[in-house]
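**Student:** sequence? don't have it. structure:
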């Protein structure tokens, strides 16, 4: 039987990178004015970058070519990407390289804990690529990183942005039991587009993962996000909102998809700021504790302010229910 590992290892090296995947090229559309950001380069940005380099860490800010890197790094907010810089999936939207990752680094949890203490950033977001090559999807390693941060920087509020742990029995429970403050897993797009945009994942599995968090630990905040501009309809976006609320998701993020290279999925259209405002109002009416809906919204953008607002919103809702 040919396994995933065999398949990945047999690929030519250049096909392990998103920009060289065997996909037809499509033009990268010119960004409208509301999507333009300043190039990074502040003093604090350089300090953050130096710490990341010194500790040998990866960040999704760089790997996924996030447009907000200048703003976030100037505030010492780097979203750490653990378990290597290579993902075993090949999602059509993502700039993280695809291939057979290196073995997990047993020293990484301690290194990350030390780096977090040095950055002094609170809250912190930790994410990873999919590790389908590991028996538990890397859940135990991910959980150990959370525990090490609790040990070395106990005041840090931790948000995890996890893979889906598809076909990894027990992995979700390991992650939930690590007790992050916010459990984030992105649905990314509407169900109709999964085979095109997120072919290695399953929409209802991801939805079930979010639901499991609330069943196992109702006190953990849950968060999920989608990108728009792939060709989804307004009605499909609203259905995803309803599905998230059925899973008791607390916080939804909605942002514009930006095509990293000509080999990635093309942009169907740029959604206007007014449309994002409309999605914001609809999501709030559907009962989310928090909504972030704007062209430049990304999953971990403004995580510090958002966590404080999440706690305040929950407290206000509980008070109103009494």
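**Tutor:** All right, it came through fine. If you're wondering where the values come from, they're calculated on a predicted model, not measured in any experiment.

**Student:** drop to CA atoms for contacts and neighbour counts, all remaining ones
**Tutor:** Will do.

**Student:** need the strands for the protein, in chain order.
**Tutor:** Applying DSSP state E to the chain gives strands spanning 58-59, 80-82, 86-87, 97-98, 124-128, 158-161, 182-184, 221-228, 251-256, 290-293.

**Student:** So which of those strands is nearest residue 190?
**Tutor:** Among the strands of the chain, the nearest to residue 190 by Cα to Cα is strand 221-228 (7.8 Å).

**Student:** re earlier: with mean neighbour count and distance to residue 41 as extra columns, can I get the strands of the chain in a markdown table?
**Tutor:** Formatted as a markdown table, those follow (neighbours: other Cα atoms under 10 Å; distance: least, Cα to Cα, whole Å):
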| stretch | mean neighbour count | distance to residue 41 |
| --- | --- | --- |
| strand 58-59 | 20 | 17 |
| strand 80-82 | 23 | 19 |
| strand 86-87 | 22 | 26 |
| strand 97-98 | 24 | 25 |
| strand 124-128 | 23 | 22 |
| strand 158-161 | 25 | 26 |
| strand 182-184 | 25 | 29 |
| strand 221-228 | 24 | 27 |
| strand 251-256 | 24 | 24 |
| strand 290-293 | 23 | 26 |
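
**Student:** Any idea which of those strands gets closest to residue 70?
**Tutor:** Closest approach to residue 70 among the strands of the chain is made by strand 58-59 (13.2 Å; Cα to Cα).

**Student:** adding another structure so you can compare the two:
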């Protein structure tokens, strides 16, 4: 299995703008569908948590958030000419509001532009039984499920909720199916499955490389469970490029069918 490394003039321009505005990104441009998108990581590049699978820098006392970051994100997106952006962030347990106001300000700065914004999709990361092994002790299954339920209850009609699961962390098929059922019961619309890849020897080892056939089975079972979209494959990540635009089309269709506000 091979993955094309990003490159070209568009890639170089985005990298340069990131450095200029002191922004951070997890995923750069993806052009599979003929449309460009990027994932921007806000609240700095240092997380207060230390999950065993993640390669983001960690510290108990990271630098304070850059007050110019929300405006810089909007400036960067405008200069790139993108029409779809994913906003994600590190965890900031050191802040009283855990960075929520900074997150909200960033989204507000992007409002009014002709661009789709996706944010606030807590990943459960692994099956319920392995939460304490894979994730930081301050993260857990019930907490993530609770956030997904809250997002669904407060979000405007037509908003989709999404989460992601890594496979190859030591889970069993029965645990995956049980976790999927609980995620679906929480009202989650979209789920993605990908292969866990060890970032370095300091991180949790890969327990198993899942076969494409097994990924396909989880996809078909997820559809049967009622998920509106399931992306499942070795190279799939939480911001799966093809899936992003399929989800956008679903939201467009939902909103077109929704009754007009009085």
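**Tutor:** Ah, there it is. Everything quoted here is computed from the prediction, not taken from an experiment.

**Student:** Let me have the strands of the first structure in a markdown table, adding distance to residue 9 of the first structure as columns.
**Tutor:** Below are the strands of the first structure laid out as a markdown table (distance: least, Cα to Cα, whole Å):
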| stretch | distance to residue 9 of the first structure |
| --- | --- |
| strand 58-59 | 22 |
| strand 80-82 | 21 |
| strand 86-87 | 13 |
| strand 97-98 | 11 |
| strand 124-128 | 20 |
| strand 158-161 | 27 |
| strand 182-184 | 30 |
| strand 221-228 | 31 |
| strand 251-256 | 33 |
| strand 290-293 | 39 |
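
**Student:** Let me know which of the ones you listed is the nearest to residue 197 of the first structure.
**Tutor:** Closest among these, using Cα to Cα: strand 221-228, at 10.7 Å.

**Student:** and the closest one with strand 251-256, angle?
**Tutor:** If you take axes from the mean of the first three to the mean of the last three Cα atoms, to 10 degrees, strand 221-228 of the first structure sits at 20 degrees to strand 251-256.

**Student:** Which part of the second structure matches strand 221-228 of the first structure?
**Tutor:** Counting by TM-score structural alignment, strand 221-228 of the first structure pairs with residues 160-167 of the second structure.

**Student:** now swap in stretch 250-268 of the first structure and tell me
**Tutor:** Stretch 250-268 of the first structure covers residues 189-207 of the second structure once aligned (TM-score structural alignment).

**Student:** And stretch 171-179 of the first structure, by the same measure?
**Tutor:** Stretch 171-179 of the first structure maps onto no residues of the second structure, going by TM-score structural alignment.

**Student:** chain center to that stretch: distance?
**Tutor:** Averaging C-alpha positions (Cα atoms, centre = their mean, to the nearest Å) puts stretch 171-179 of the first structure 17 Å from its chain's average.

**Student:** So which residues lie in contact with it, not counting its own?
**Tutor:** The contact list for stretch 171-179 of the first structure (Cα atoms under 8 Å, 6 or more residues apart in numbering) reads 136-137, 139-140, 142-144, 146-147, 165, 183, 209, 212-213, 216-217, 220.

**Student:** how about 7 Å then?
**Tutor:** Stretch 171-179 of the first structure has contacts (Cα atoms under 7 Å, 6 or more residues apart in numbering) with 136, 139, 140, 143, 146, 147, 165, 209, 213.
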